[in-house]
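> this is the structure alone, sequence omitted:
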């Protein structure tokens, strides 16, 4: 899995990587043409976007896999809630076991669906934001109508909404992982681009994540500015906030990671950022077991994890909040710790983005 990821993100060179990409290039051309045609139809109003009677903010990306959208969604929701607005979050609910077209994961007072019925990210957000309604649906417009009807929602935040042009938004935010902005530069499936890079020209705001993980940030910014034009770009980093045992919310010291032999287990889009985060606590030895994004763990995977931990003589097994609920079923078989993170902006960027959001709220949101 990591080998394929390295090829698609441009981190792996050599003959095998080149052959792999060449084989997939015809499919990428077909996919790219389809995306360009779709964007053209929306740009020319041949296809029209539907309007909701509230503010709509999309947080999305231009590549497949993790860029760090979900912590940004949580940060935005907290900002608007703390500013006195009624907020709802809508996700597609990737890989959820749907019983209905629209699912209410949380009504802002309690969680109503299981992790399997919600999807991992939606359930995680519902736990993190218990006072904010969270919905899942492939039809974001219908879900938005439901949110307005039930809670008189003033602002809806779309998680992974950049490609969902069926719903009109007032603010289009794209999140870019600064450690691999465009992968190898190719469209899916030969690369990780979900649409052409020039699509960034239609965004309102760009957020760079993991900026503390690279040394050539100014070059990355310059490259993005060349493609996107004069867009506002903010920089952010992810920092651990707490560490706790799976199934036990009591906090442990983050310093307990220091000088330990650690096995990392995750099914996220960009596992290397997880590695970089834990490396900051100076473990004596670190190994990674990376599964595919949104992976549903099974009994045989738990046995593999146990064997790997035994072979490397691991002191601690650590996973992410995204993986937490899918591993919870095996909490009695596996001693595992969960590392929680949050997004933080540089001080001057944090003030600027809050000023911009407050201006948006005054001019665009219903009272």
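Yep, that arrived. The shown structure was predicted, so the numbers you read here are calculated from the model rather than taken from an experiment.
> only C-alpha atoms from now on, for both contacts and neighbour counts.
Fine.
> go through the strand of greatest length in the chain and flag the buried ones.
Using DSSP state E to define each element, the chain has its longest strand at strand 232-245. Using 16 or more other CA atoms under 10 Å as the test for burial, strand 232-245 gives 233-238, 242-245.
> and the strands in the stretch 51-200 of the chain?
Listed in chain order, the strands of the stretch 51-200 of the chain (DSSP state E, counting those that start in this stretch) span 55-60, 87-91, 102-106, 134-137, 155-159, 171-177.
> who are the packing partners of the longest strand of the chain?
For strand 232-245, the packing partners by 3 or more CA pairs under 8 Å, 6 or more residues apart in numbering; DSSP states H and E come out as strand 205-209, strand 251-252, strand 337-345, helix 347-364.
> what sits against residue 65?
192, 268-270, 293 (CA atoms under 8 Å, 6 or more residues apart in numbering).
> out of those, who's nearest residue 349?
residue 270 (24.3 Å; CA to CA).
> rewinding a little: possible to save the buried residues of strand 232-245 as TSV with distance to residue 155?
Shown next, in TSV, are those (distance: CA to CA, whole Å):
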residue	distance to residue 155
233	22
234	22
235	24
236	23
237	25
238	25
242	29
243	32
244	33
245	35
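> another one to put next to it:
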């Protein structure tokens, strides 16, 4: 965990010193090499030397151009729920078991099935004609399949300008790759400057705003609590998601200010001895309520003296009806490619 946190702090500019400059120089050289490889790959696809396979089933991709914390999984769930009359296959990359379990738990029923595999082309090929739609979670970089709608989420708080590619920065590919996107959702902030910047890259982009609206809190048995129930209590919070600032901002919006904050890297698998230290710190501070995210609840499989509460938040897209109509009429967008 130490090295992972060190790397994230370095990329996000929280590390200083002469040794850090040396590390950044090395990462800069790797970033240049990575840019060459990714740009060459995109060029080969753009010019047709590498082929994107077209399927009869309609395909929507939900992805991003940076790593961490844009809300892809929440949007996939929202899309599936907004299309109750469709039989949907959701395809994930095969890593990050928390996303797989979260989607499965959120979309129970026969109309939607979740597949997790590194070879999503093989899964898509094997799907029966009974399916109406395939949704790719984290699909923007997956170019082996031709999509009918490319949706990209961008963190409006962080923006995209002056961003380096991996491993020095957060960009997974050059910003001009957004030329192949149909829709960009700017998350967490009403960033009009970013919207104008994106339009210069791709004038055909349809741009929407997205944010999480915090609602209530729910215990692990499913009982709902009002945020007011916690206003006069000492609380702690835990997060192991890509952009924990969004979670903390949601708590603040509800008037909840945790006395203790336990922030871990995205996808972090909490060990029992680590949880016991969290539990001990809470109890020694007379705190018995620990607030977590929906995605993090699967990490807590240990008996505890703490009461765990999940923050419920609704993903809102603005203008929502226009966005959902666009998705429902996804077949129209075949002509845009």
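Everything's here; your move. The structure displayed is predicted, hence computed values, not measured ones.
> ok, back up a step: including distance to residue 313 of the first structure, could the strands of the stretch 51-200 of the first structure go into a markdown table?
Shown next, in a markdown table, are the strands of the stretch 51-200 of the first structure (distance: least, CA to CA, whole Å):
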| stretch | distance to residue 313 of the first structure |
| --- | --- |
| strand 55-60 | 40 |
| strand 87-91 | 39 |
| strand 102-106 | 39 |
| strand 134-137 | 41 |
| strand 155-159 | 39 |
| strand 171-177 | 33 |
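> wait, which of the helices and strands packed on strand 232-245 of the first structure is closest to residue 154 of the first structure?
The closest of those to residue 154 of the first structure is helix 347-364. By CA to CA, the value is 9.5 Å.
> chain center to the closest one, what's the gap?
Distance, stretch centre to chain centre, for helix 347-364 of the first structure: 22 Å (CA atoms, centre = their mean, to the nearest Å).
> same check, this time on stretch 193-203 of the second structure
For stretch 193-203 of the second structure - counting by CA atoms, centre = their mean - the centre lies 21 Å from the chain centre.
> what's next to it, contact-wise?
Residues contacting stretch 193-203 of the second structure (CA under 8 Å, 6+ apart): 156, 159-160, 176, 178-179, 186, 205, 207.
> same question, stretch 227-238 of the second structure
Counting by CA under 8 Å, 6+ apart, 216-217, 254-264, 282, 286-293 sit against stretch 227-238 of the second structure.
> what subset of these is buried?
216-217, 254, 256-258, 260-261, 264, 282, 287-293.
> inside helices: which ones of those?
Among those, DSSP state H puts residue 282 in helices.
> how far does stretch 326-343 of the first structure sit from its chain's centre?
Relative to its chain's centre, stretch 326-343 of the first structure lies at 18 Å (CA atoms, centre = their mean).
> and the end-to-end length of it?
In stretch 326-343 of the first structure, first residue to last residue: 23 Å (CA to CA, to the nearest Å).
> tell me the buried residues in that stretch?
326-327, 330-331, 334, 336-343.
> do stretch 223-233 of the second structure as well
By neighbour count with 16+ other CA under 10 Å, stretch 223-233 of the second structure contains the buried residues 225, 227, 230, 233.
> and stretch 77-89 of the second structure, by the same measure?
Within stretch 77-89 of the second structure, the residues that count as buried by 16+ other CA under 10 Å are 77-80, 83, 86-89.
> mind naming the longest helix for the second structure?
Longest helix in the second structure, counting residues (DSSP H): helix 18-46.
> and it, how far from the chain's centre?
When distances are taken as CA atoms, centre = their mean, helix 18-46 of the second structure is centred 23 Å away from the chain's centroid.
> packing partners of that helix?
Contacting helix 18-46 of the second structure under the criterion 3+ CA pairs under 8 Å, 6+ apart is no other helix or strand.
> okay, buried residues for it please.
By neighbour count on 16+ other CA under 10 Å, the buried set for helix 18-46 of the second structure is 24, 27-28, 30-31, 34-35, 38-39, 42.
> now do stretch 267-280 of the first structure
267-271, 273-275, 277-279.
> residue 128 of the first structure: neighbour count?
12 (other CA atoms under 10 Å).
> out of the contacts of stretch 193-203 of the second structure, which are buried?
The neighbour count (16+ other CA under 10 Å) marks 156, 159-160, 178, 186, 205, 207 as buried among these.
> wait, which of those is closest to residue 54 of the second structure?
For those, the nearest to residue 54 of the second structure is residue 178 (20.3 Å; CA to CA).
> counterpart of that closest one over in the first structure?
The pairwise alignment with the first structure assigns residue 178 of the second structure to residue 200, based on TM-score structural alignment.
> residues contacting that match?
Residue 200 of the first structure is in contact with 62, 174, 227-228, counting by CA under 8 Å, 6+ apart.
> for stretch 264-280 of the second structure, which outside residues touch it?
1, 4-5, 68, 96, 98, 238-242, 262, 299-300, 302, 304-306.
> in the first structure, what residues pair with that stretch?
Under TM-score structural alignment, the counterpart of stretch 264-280 of the second structure in the first structure spans residues 291-307.
> kindly check the end-to-end length of the matching stretch for me.
Its start and end residues considered, stretch 291-307 of the first structure measures 16 Å (CA to CA).
> how about stretch 100-117 of the second structure?
OK, stretch 100-117 of the second structure end separation, CA to CA: 11 Å.
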